[in-house]
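Enquirer: test case, fold it:
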Amino acid sequence: MGKIHLAQINIGRMKAALEDPVMAGFVARLEDINALADRSDGFVWRLQGGEGNNTYLRPYDDERVIVNMSVWETIEQLRAFVYGCAHAEVLQQRRDWFEKFGGTTTALWWIPKGHVPSVDEAKKRLALLEAHGPTPFAFTFKTPFEAVIAPWPPAPTPTAPAGGTVQGIPRGTI
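Expert: As a prediction, the model looks like this:
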């Protein structure tokens, strides 16, 4: 890809707190899946804290919504990780640990090589995808866009409709 990388965010609403036995299977797999990502072809970066994961972050008002972000060299390499290795097994079990979400949970977008997206930027990309569908600013595996960097932020910045929600999160929380 050269000078362009792919960023991704995905969010999920846990069925219970991480310490709850309901989440034990998810928590047990975190370290191995994160290590697998770190070793995967095309992996560049992932959001993490002092313990090597980002489960402590709560960027939404809902304490059970967690976020995952990463950067990859190409969309093909991210797709191979998501759907073609042990991560796919965890993905198949997601309903054991996460509630069905009422909106968009994943967004992809192109970034300049070396850029590390912030959680705020990623939340805005997810909100844009929710509000307008796939665009060069935020898209999906199903509807990808050419690897070019769209100027950011687009105008106007999307907001939830009055009294509405974005990704099932009440207005004003993104």
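Enquirer: only C-alpha atoms for contact and neighbour calcs from this point on.
Expert: Will do.
Enquirer: beyond the helix or strand encompassing Asp120, next helix or strand please.
Expert: For Asp120, the element it lies in under DSSP states H and E is helix 119-132. Moving toward the C-terminus from helix 119-132, the next helix or strand (DSSP H and E) is strand 165-166.
Enquirer: and the helix holding Asp120, how far from the chain's centre?
Expert: 10 Å (CA atoms, centre = their mean, to the nearest Å).
Enquirer: list the buried residues in that helix.
Expert: 119, 122-131 (16 or more other CA atoms under 10 Å).
Enquirer: likewise for stretch 43-54?
Expert: 43-48, 54.
Enquirer: not counting that stretch itself, show me its contacts.
Expert: Under the criterion CA atoms under 8 Å, 6 or more residues apart in numbering, residues 30-31, 34, 37-38, 56, 67-73, 77-78, 116 lie in contact with stretch 43-54.
Enquirer: check stretch 91-108 too.
Expert: With CA under 8 Å, 6+ apart, stretch 91-108 has contacts from 6-16, 22-23, 25-26, 82, 122, 125-126, 129-130, 138-141, 166-168.
Enquirer: now with 7 Å?
Expert: In this structure, residues lying in contact with stretch 91-108 by CA atoms under 7 Å, 6 or more residues apart in numbering are 6-15, 22-23, 26, 125-126, 129-130, 138-140, 167-168.
Enquirer: what's the offset of it from the middle of its chain?
Expert: Taking mean C-alpha positions (CA atoms, centre = their mean), stretch 91-108 and its chain are 10 Å apart.
Enquirer: now the angle from the strand or helix carrying Trp109 to helix 119-132?
Expert: Remark: Trp109 resides in strand 106-112, with elements defined by DSSP H and E. Following axes from the mean of the first three to the mean of the last three CA atoms, to 10 degrees, one obtains 120 degrees for the angle between strand 106-112 and helix 119-132.
Enquirer: next, the structure of the following sequence, for comparison with the previous one:
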Amino acid sequence: MVVTTHHLALFNIAHGKYPLDDARMAGFTSALDRVNALADRSAGFVWRYVNAYADGASAEPVYADPLILPNLSVWESPEAAMAYVYRGVHGGFLQARERWFREIDGPSAVAWWVPMGEQPSLAESRRRLELLAAQGPSAEAFSLREPCPVPAPESESA
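Expert: So this is what the prediction gives:
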């Protein structure tokens, strides 16, 4: 049995073509509650930042551009996160993203390990995404498709 003391944080951004209240975004915005509810019920789901789209803007501003939409969640493992992100309903929306979102220059997603029970902030998440863009994959910031190993539990002897 593998014992872990960490979960996987996953942050991604999307750059909207239009404001969230624009009728051209309705195919995306009308599905948000349903897609988020599916995440909440997914195997391996731990937590997500729930106020990311309050009143069409982030409740914790992290980008000056209001069309940059953040998404932050925590999962038990990379496999659990990938099952949700790339398969099922969310996977279908991911494939259709060009209808609502612009292409982003550089990485649009980053993953890292957090101690169990930790809820990372959007500011920390942005820092991790910028680190991945500037320095490439590391234990501090990596891609979901190529995760770094989970940190070993700290020894209780000191």
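Enquirer: which of the contacts of stretch 43-54 of the first structure fall in helices?
Expert: 30-31, 34, 37-38, 77-78 (DSSP state H).
Enquirer: which among these end up buried?
Expert: 30, 34, 37, 77-78.
Enquirer: ok so, going back, from the buried residues of stretch 43-54 of the first structure, which land in strands?
Expert: Using DSSP state E, the subset of these located in strands is 43-46.
Enquirer: list the buried ones in stretch 96-107 of the first structure?
Expert: For stretch 96-107 of the first structure, by 16+ other CA under 10 Å, it's 97-98, 104-107.
Enquirer: read off where that stretch ends up in the second structure.
Expert: Alignment of stretch 96-107 of the first structure against the second structure: residues 99-110, by TM-score structural alignment.
Enquirer: kindly report the same for stretch 125-141 of the first structure.
Expert: Counting by TM-score structural alignment, stretch 125-141 of the first structure corresponds to residues 128-144.
Enquirer: measure that stretch end to end?
Expert: One end of stretch 128-144 of the second structure to the other measures 13 Å (CA to CA, to the nearest Å).
Enquirer: residue in the first structure matching Tyr49 of the second structure?
Expert: Checking TM-score structural alignment: Tyr49 of the second structure goes with Leu47.
Enquirer: return the distance of its match relative to Val65 of the first structure.
Expert: 15 Å.
Enquirer: just Arg95 of the first structure next, same as before
Expert: Taken as CA to CA, the span from Arg95 of the first structure to Val65 of the first structure is 14 Å.
Enquirer: over to Glu146 of the first structure?
Expert: 30 Å.
Enquirer: and the equivalent of Ala24 of the first structure over in the second structure, how many neighbours does it have?
Expert: In the second structure, the residue paired with Ala24 of the first structure according to TM-score structural alignment is Ala26. When neighbours are defined as other CA atoms under 10 Å, Ala26 of the second structure has 13 of them.
Enquirer: same question for Asp62 of the first structure.
Expert: Asp62 of the first structure, neighbours per other CA under 10 Å, totals 12.
Enquirer: helix, strand or coil for the equivalent of it over in the second structure?
Expert: Taking TM-score structural alignment, the alignment pairs Asp62 of the first structure with Asp65 from the second structure. The three-state label given to Asp65 of the second structure by DSSP: H, G, I helix; E, B strand; the rest coil is coil.
Enquirer: quick one: Asp65 of the second structure and Val74 of the second structure, what's the gap?
Expert: Distance from Asp65 of the second structure to Val74 of the second structure, by CA to CA: 25 Å.
Enquirer: equivalent analysis for Asp22 of the second structure, please.
Expert: Relative to Val74 of the second structure, and taking CA to CA, Asp22 of the second structure is found at 30 Å.
Enquirer: kindly report the same for Val46 of the second structure.
Expert: Distance from Val46 of the second structure to Val74 of the second structure, by CA to CA: 5 Å.
Enquirer: same deal with Val35 of the second structure?
Expert: Relative to Val74 of the second structure, Val35 of the second structure is positioned 16 Å away (CA to CA).
Enquirer: and these two? which has more neighbours close in?
Expert: Val74 (27 against 17).
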